[in-house]
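> what follows is a predicted protein model with its sequence.
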Amino acid sequence: MGLLQTAISAIYPPRCLGCGELVDSDFGLCGTCWAETEFVGDTACDICGTPLPGFDDGGDLTCDGCLKAPKQWDKGRAALIYSGMGRKLVLRLKHGDRQEIARPAATWMRTAVQPLLTENTLIAPVPLHWMRLAKRRYNQSALIARSLAEITGLDWCPDLLERTKRTVSLDGRRHAERAEILEDAIRINPKRRHRIIARPVLLVDDVLTTGATLNACAAACRTAGARDVCVSVLARAVKRA
């Protein structure tokens, strides 16, 4: 096996996920791309993961946005800021068929979300409508969720949630518009309802912008009897000052 891996490495040497340059190990970033990747630090909103630089990180923090518009989930974590290399990685995974990004994404997310996990947590991805899934061929959130389950050893359910309506794109729309579009669009799969009763659930998505989609998913989980609902995303979109 060692000789085989050496031969494979010689033919297909590891390359940077960002720029394609040679790196020391698979699924890594070179020094330049690493420098362009903004990781969310410890000082962040306890609910949506928005960085809160300058605040005391001694306890739980809540951003103004979550105070004004409370979320349907309990706590949330993000690994990266949705800009620079973080944005490039999300878009390549989502639209560029770069499915290999899911594994390192889950590794970064595990570091951020570990304090929220219990041995009974059920991991579930944000769903795609079946027509969109057929066109894209994969659900990027499900790829991340599967890798996160493998890394943490936790249970996961790829089809816990269903998107019953094919909604229009939410890009560029305000929170209220997104919420209206998503109304009654997401539900618990009737065949999987028994798996979340009185159980903590971790919802996984690639990027969090307004939180409308995760709100709809969290609300469906609560209605179906989930004990706690937390969220984990690869990247958090933030407004720059």
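All right, it came through fine.

> make it CA atoms for all contacts and neighbour counts henceforth
Noted.

> the strands in the protein, which residues?
Using DSSP state E, the strands of the chain run over residues 75-81, 122-125, 155-156, 161-163, 186-188, 201-208, 229-236.

> for those strands, give me a markdown table that also has distance to residue 90.
A markdown table is the format used below for those (distance: least, CA to CA, whole Å):
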| stretch | distance to residue 90 |
| --- | --- |
| strand 75-81 | 10 |
| strand 122-125 | 15 |
| strand 155-156 | 22 |
| strand 161-163 | 21 |
| strand 186-188 | 23 |
| strand 201-208 | 7 |
| strand 229-236 | 8 |
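
> before we go on, here's another structure to hold up against the first:
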Amino acid sequence: MTFKHGGKIALAPLLGQLLATRMPIDPDCDPPLLIPVPLHRWRIWKRGFNQAALLANDLAKRGKGDVLVDGLVRRKQTPSLGGLSQEERNKALEGAIAVRRGARAQIAGRAIILVDDVLTSGATSSACVGALLDAGAANVTIACFARVASGSTSSD
């Protein structure tokens, strides 16, 4: 995807708009908390941006929730997950994702929308959802721009 790997960050508003159209918000409920899937600091340094954070910020600008860009942290560097089996992906993510210590109070009791660009195997999303639920999130919904068909070898 040229958005993530091609550095085409100008696509964020278009992708955010397309995501926003599929995200109904209940005006009688508190706005959800938008939390992007985290990247390890070395990956951000290499890429220059976190594509999920760009999408989360755009969704917040469109009134789809309150953004908490650093709600989750990737505590350890993980390899690119492309080409790995489901078991290898799960093993690579063991202990890699956690709720930032100072964010627990903001997450507890809130409806969370986990934002990502592409959902491949679901291993990364599952690790994020587990961490958010362990921190007391009321519920977690995943919002992603694309879903890779089962059997594909794209990166997660």
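Okay, I see it. Bear in mind that the values here come from a model prediction, so they are computed numbers and not experimental data.

> need the TM-score between these chains.
The TM-score (TM-score structural alignment, normalised by the length of structure 2) is 0.91; 150 aligned residues with a CA RMSD of 1.7 Å.

> just to revisit the earlier point, now for the strands of structure 1, which one comes closest to residue 91 of structure 1?
Shortest distance between residue 91 of structure 1 and the strands of structure 1, using CA to CA, is found for strand 201-208: 9.3 Å.

> so where in structure 2 does the closest one end up aligned?
On structure 2, the counterpart of strand 201-208 of structure 1 by TM-score structural alignment is residues 112-119.

> residues in contact with whatever residue of structure 2 lines up with residue 233 of structure 1?
In structure 2, the residue matched to residue 233 of structure 1 (TM-score structural alignment) is residue 144. If you count contacts by CA atoms under 8 Å, 6 or more residues apart in numbering, residue 144 of structure 2 has them with 19, 115, 116, 117, 118, 119.

> residue 202 of structure 1 too?
Counted by CA under 8 Å, 6+ apart, residue 202 of structure 1 has contacts 117, 121, 122, 123, 124, 229, 230, 231, 232.

> against residue 152 of structure 1, how distant is it?
Distance of residue 202 of structure 1 to residue 152 of structure 1, computed by CA to CA, to the nearest Å: 12 Å.

> mind listing the helices for structure 1?
2-11, 31-35, 64-68, 84-95, 102-113, 130-136, 140-152, 175-182, 212-223 (DSSP state H).

> in a markdown table: those, plus distance to residue 192 of structure 1.
Formatted as a markdown table, these follow (distance: least, CA to CA, whole Å):
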| stretch | distance to residue 192 of structure 1 |
| --- | --- |
| helix 2-11 | 39 |
| helix 31-35 | 39 |
| helix 64-68 | 30 |
| helix 84-95 | 26 |
| helix 102-113 | 24 |
| helix 130-136 | 17 |
| helix 140-152 | 16 |
| helix 175-182 | 21 |
| helix 212-223 | 11 |
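
> count of residues packed around residue 53 of structure 2?
24 (other CA atoms under 10 Å).
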